[in-house]
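Trainee: Please find the sequence and the predicted model below.
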Amino acid sequence: MDKHYTLNEKFVLNDRWLFDPTQDRLVDLMGQIDSVMLKPVASRLLRILAHSPKTLLHREHLLDEGWRSFGFEVSENSLNQVMCALRTAFQALDPQETYIRTVPRIGYCFLASVRPMSDGEHVARAHNLAPASVQEPSRVSQRGEWLR
């Protein structure tokens, strides 16, 4: 796998979730659930998984692409922790679905359907998610808040 991905790539997972690696977050395209922020290393690994959906990726491959190719040497425990964090993020979004399957001592398989999001689609969906009205925040000073 080429470790130099397209800078602005975005993915649609299970036709419901937008994964934006540049912003390290998962967004509900239906606008029903708040977005979930990911740590950069979790985002990096999810990008690797998203490039190979429904494919068993070996632990060594994930360690190489997720850390070693960036100059970091970590233990397999780091990989386990990041996969746990990704599962937790997906659990918060969709508790009924399993997104990551573990093959003990071998690797992981990303079970979601994955497709790239086109720019036009992103604009249309983002427009539909915009709030109906935006209120200006009140201009009360912090000191005024303390006195109330």
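Mentor: Arrived safely, thanks for sending.
Trainee: only C-alpha atoms for contact and neighbour calcs from this point on.
Mentor: Noted.
Trainee: Skipping adjacent residues, who's closest to Q91 in space?
Mentor: Excluding the flanking residues, the one nearest Q91 by CA to CA, 6 or more residues apart in numbering is E97, at 7.7 Å.
Trainee: Need the contact partners of stretch 32-41.
Mentor: Counting by CA atoms under 8 Å, 6 or more residues apart in numbering, the neighbours of stretch 32-41 from elsewhere in the structure are 24-28, 66, 82, 86, 89, 92-93.
Trainee: Report the two of the residues you listed separated the most.
Mentor: For those, the farthest-apart pair by CA to CA is D28 and G66; their separation is 25.1 Å.
Trainee: what about versus this one:
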Amino acid sequence: MKYLIANALIYRPEDGVLMPPGREEELVTLTATANAILSLLVERHGVAIERETFLSEVWDSRGLRGSNSSLNQYISILRKTLAIFAPEHQFIITVPKIGFMLNSELSVQRQSNEDERPTVNAPRATTKPKKQRWLWPTLLILITLIHFAFGMGKLLVESADTRVDVLPLTKVGQCPIYTLSPLPEAWHEEAISMAHRILQRVRLPACQPNTVFYFFVQDSIFYGEGGRVVLTRCVRNAGKAVTCHTQYYYEW
């Protein structure tokens, strides 16, 4: 059994695979825990699921110990992974004082594995001018490194041609700092402050020609719950990142 979500990606719960319709070579494989969370969200599409339900059905049922913090971390990772396929959509909605739900405004079509992939007639949203879209294999490698850094398992990327949207956050000198997923406007000031504090605290090489920074912040930090932060500096050559240096903060 598989699902077509938002006419943008195919999801197979049995093995945790995500892929664009008709492009199996660009698949991404979720970790077991991330897959269990997404499976629950898809199964109850459009219904708010309580945090306790996630902890019970995702962790307790497998003999594992979960927490609100670990749930927040996996939700954050899922959001960023899903954004690889359709950054114009908000897939997972936070329901205050309850938990999370899969956006009811997105279509979810259940299919058998034998079904032919349907033709998608709806046009994809036009990329906003402020976004820059590159075919950078290194960005997918960076997302994989983030998963390793968070101790969440690995993200398997089978193709170097998957498109990843990056969004400008601020600049260090003439070097841009990008985020890998949209941040609410209310979070920008704090995110910029965090990025500058990290650059002042560590000895990352200075801004040089063809240098860019990528910044990853767990959403839980903006809710005062603490979390993890990743800042990566990359040097580009001929449109590709050739060297990268990453600074991790496991507790911020």
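Mentor: Great, that's in hand. Keep in mind that this is a model prediction, so the values were computed, not measured.
Trainee: TM-score for this pair?
Mentor: These two chains, once laid on top of each other, score a TM-score of 0.70 by TM-score structural alignment, normalised by the length of structure 1; 115 aligned residues with a CA RMSD of 1.8 Å.
Trainee: before we move on, back to that, mind checking which of the contacts of stretch 32-41 of structure 1 are buried?
Mentor: Neighbour counting over the contacts of stretch 32-41 of structure 1 (16 or more other CA atoms under 10 Å) leaves 24-28, 66, 82, 86, 89, 93 as the buried ones.
Trainee: Show the residue spans covered by the strands in structure 1.
Mentor: Listed in chain order, the strands of structure 1 (DSSP state E) span residues 11-13, 17-20, 25-28, 36-37, 56-58, 100-103, 107-110, 114-116.
Trainee: what's the mean distance for the fifth one versus structure 2?
Mentor: Read that as strand 56-58 of structure 1. Taken against structure 2, strand 56-58 of structure 1 registers an average deviation of 0.5 Å after superposition, with mean CA distance after the TM-score superposition for structure 1.
Trainee: equivalent range in structure 2 for that strand?
Mentor: Counterpart in structure 2 of strand 56-58 of structure 1, with TM-score structural alignment as the criterion, is residues 48-50.
Trainee: and that stretch, which residues are buried?
Mentor: Residues of stretch 48-50 of structure 2 classed as buried: 48-49 (neighbour count, 16+ other CA under 10 Å).
Trainee: cool, stretch 28-41 of structure 1 as well?
Mentor: For stretch 28-41 of structure 1, by 16+ other CA under 10 Å, it's 28-29, 31, 35-36, 38.
Trainee: Stretch 95-110 of structure 1 too?
Mentor: With the criterion 16+ other CA under 10 Å, stretch 95-110 of structure 1 contains buried residues 99-100, 107-110.
Trainee: how about a markdown table for those, with distance to N128 of structure 1 added?
Mentor: A markdown table is the format used below for the buried residues of stretch 95-110 of structure 1 (distance: CA to CA, whole Å):
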| residue | distance to N128 of structure 1 |
| --- | --- |
| Y99 | 26 |
| I100 | 29 |
| G107 | 38 |
| Y108 | 34 |
| C109 | 32 |
| F110 | 28 |
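Trainee: Identify the farthest-apart pair in these.
Mentor: Of all the pairs that the buried residues of stretch 95-110 of structure 1 form, the one spanning the most space (CA to CA) is Y99 and G107, at 14.0 Å.
Trainee: Which neighbouring elements make contact with the helix ranked longest in structure 1?
Mentor: As assigned by DSSP state H, the longest helix anywhere in structure 1 is helix 76-93. The criterion is 3 or more CA pairs under 8 Å, 6 or more residues apart in numbering; DSSP states H and E, and the helices and strands that helix 76-93 of structure 1 contacts are strand 36-37, helix 40-51, helix 59-66.
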